[in-house]
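S.K.: pasting the structure only:
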């Protein structure tokens, strides 16, 4: 087994886990560091799918109790309405009350927020992969996103939704369209959803938590689709490399999620904005002054 390849897998796994849920673009970081490590072949695409899936599983594990409660409550509510309300009052009368139940509304909001990225992703997947997955696009979007975060943080801030359960489907849809912007690498899925949440009235912690929950269906769907598109690249011989990256990403993501939730409860996103801007400028400078020969630039 190639020790250097295992070290690359370890480093990229840690980078993915630490950045997936921070507003700094995990995809952008994987593109940049994958290029620097000269790990950009077809196998690397499959590897990135695996470590992104590990990060999502880390959130599922971290929020397992809350997700399980919502699932069991939703199942109980659904059974009750199916047995009683829908039979006695009919679909049109019972449905509004059904959708107002907290557990049902939670899953309904995730579904509604998931739709914009799902539809637009299917429509533009090939174009985005072909033309936008390169270091210069990433650097530009890192800088632009950082400036946008600074602008949002300077606005008057009056949150009206203090828990995920307070959200309506219209709030979820708005956040969903914000998430769709993150299909451009370097934008940051979590950054787009969190900043969008702040604009639309979510508290900092609520915006961050909804971003984590929304990542579950979004990244699961993206992972399944990427596996389908790259199935021929999977090889049992690559299992050790994938395993190292998977484990590193899983545990790094668990650490990042816990620390991030604690941080955002009482702090702004300004440090992340400046990190994005400085990182993006360094990448552009390295290209302009020919310090680094970027493979895909």
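M.R.: Sure thing, it's come through. These numbers come from a predicted model, not from an experiment.
S.K.: okay, CA-based contacts and neighbour counts for the rest of this
M.R.: Noted.
S.K.: what about the residue lying farthest from the centre of the chain, is that helix, strand or coil?
M.R.: Most distant residue from the mean C-alpha position of the chain: residue 88, 41.6 Å away (CA atoms, centre = their mean). Three-state assignment for residue 88 (DSSP: H, G, I helix; E, B strand; the rest coil): helix.
S.K.: Residue 167 versus that one, what's the distance?
M.R.: Distance of residue 88 to residue 167, given as CA to CA, to the nearest Å: 29 Å.
S.K.: this is the comparison structure:
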């Protein structure tokens, strides 16, 4: 991976992490279109730069995250993230195996787009407009919905926002809680991928994520650069998404997923 490729991947991560269009799918497709060789470092890089995107939400909602007078938000997020931590650990190998199957991911992208076309009609009368009205039970339910995104191409954002709307949250409240939930979820995924997971297990290149990063100066520079760019781009994307979602709903994103997904299916089938 060279610097230009790393910058492009990081921009894609920042733009798509909080949109209901699957950042994993878009980074994978981008890497394929750029002709990048699939490697453990590339996979780890795509996961680790989510840390930069996470920080954008912490900065934008810093009053919420650092309001230590009200511990309810921490309790809700802790309860909501548990399903993803448990199931993510159990199915880590299966998830990684799907990451290289671009046709399967493209198909999920299209199917998810079809769902988004109808979401606004399904949930028209929200009863929860603010995070403070979300119960722990509701938070856990949203946490289980988030687990649907373990299938690459689904979108963690889409799954958790729709999960929130099934529980009576407004589009805005569901989107914001999805952003909050991304922080512990993606932080756990990043820490696991960088410090715990052994990449290339059973091969001569077996090593931890941080060992790959520290392998040479180029890897360190790419890691730092990727996180900085993902952070800056995500700041812009989060604010824009909230505005568009509140005004126009999910249909735009649904059609986007369908069009991009069909285009990618054609590309990957003809490229065989």
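M.R.: Nice, thanks for sending it over. Quantities reported herein were computed from a predicted structural model and do not represent experimental measurements.
S.K.: Could I get the TM-score for this pair?
M.R.: Comparing the chains after superposition, counting by TM-score structural alignment, normalised by the length of structure 2, produces a TM-score of 0.90; 257 aligned residues with a CA RMSD of 1.5 Å.
S.K.: thinking again about what came up before, counterpart of the residue farthest from the centre of structure 1 in structure 2?
M.R.: Using TM-score structural alignment, residue 88 of structure 1 lacks an equivalent in structure 2.
S.K.: repeat for residue 50 of structure 1
M.R.: Aligned by TM-score structural alignment, residue 50 of structure 1 pairs with residue 48 of structure 2.
S.K.: and what of residue 68 of structure 1?
M.R.: Aligned partner of residue 68 of structure 1 by TM-score structural alignment: residue 66.
S.K.: so where do the helices sit in the stretch 1-150 of structure 1?
M.R.: Assigned by DSSP state H, counting those that start in this stretch, the stretch 1-150 of structure 1 shows helices spanning 3-19, 26-36, 42-62, 64-80, 86-89, 91-100, 102-131, 135-154.
S.K.: would a markdown table of the ones you listed with distance to residue 197 of structure 1 be doable?
M.R.: Listed next are the helices of the stretch 1-150 of structure 1 as a markdown table, based on distance: least, CA to CA, whole Å:
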| stretch | distance to residue 197 of structure 1 |
| --- | --- |
| helix 3-19 | 19 |
| helix 26-36 | 19 |
| helix 42-62 | 19 |
| helix 64-80 | 21 |
| helix 86-89 | 34 |
| helix 91-100 | 21 |
| helix 102-131 | 11 |
| helix 135-154 | 11 |
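S.K.: quick one, which of those helices is nearest to residue 232 of structure 1?
M.R.: Residue 232 of structure 1 lies closest, by CA to CA, to one member of the helices of the stretch 1-150 of structure 1: helix 42-62, at 9.7 Å.
S.K.: Show me how far that closest one is from its chain's centre.
M.R.: Offset of helix 42-62 of structure 1 from its chain centre (CA atoms, centre = their mean, to the nearest Å): 11 Å.
S.K.: Report the mean deviation for that helix after fitting onto structure 2.
M.R.: Helix 42-62 of structure 1 differs from its equivalent in structure 2 by a mean of 1.5 Å after superposition (mean CA distance after the TM-score superposition for structure 1).
S.K.: by how many degrees do that helix and helix 26-36 diverge?
M.R.: 140 degrees (axes from the mean of the first three to the mean of the last three CA atoms, to 10 degrees).
S.K.: other SSEs contacting helix 42-62 of structure 1?
M.R.: Applying 3 or more CA pairs under 8 Å, 6 or more residues apart in numbering; DSSP states H and E, one finds that helix 42-62 of structure 1 contacts helix 3-19, helix 204-229, helix 239-264.
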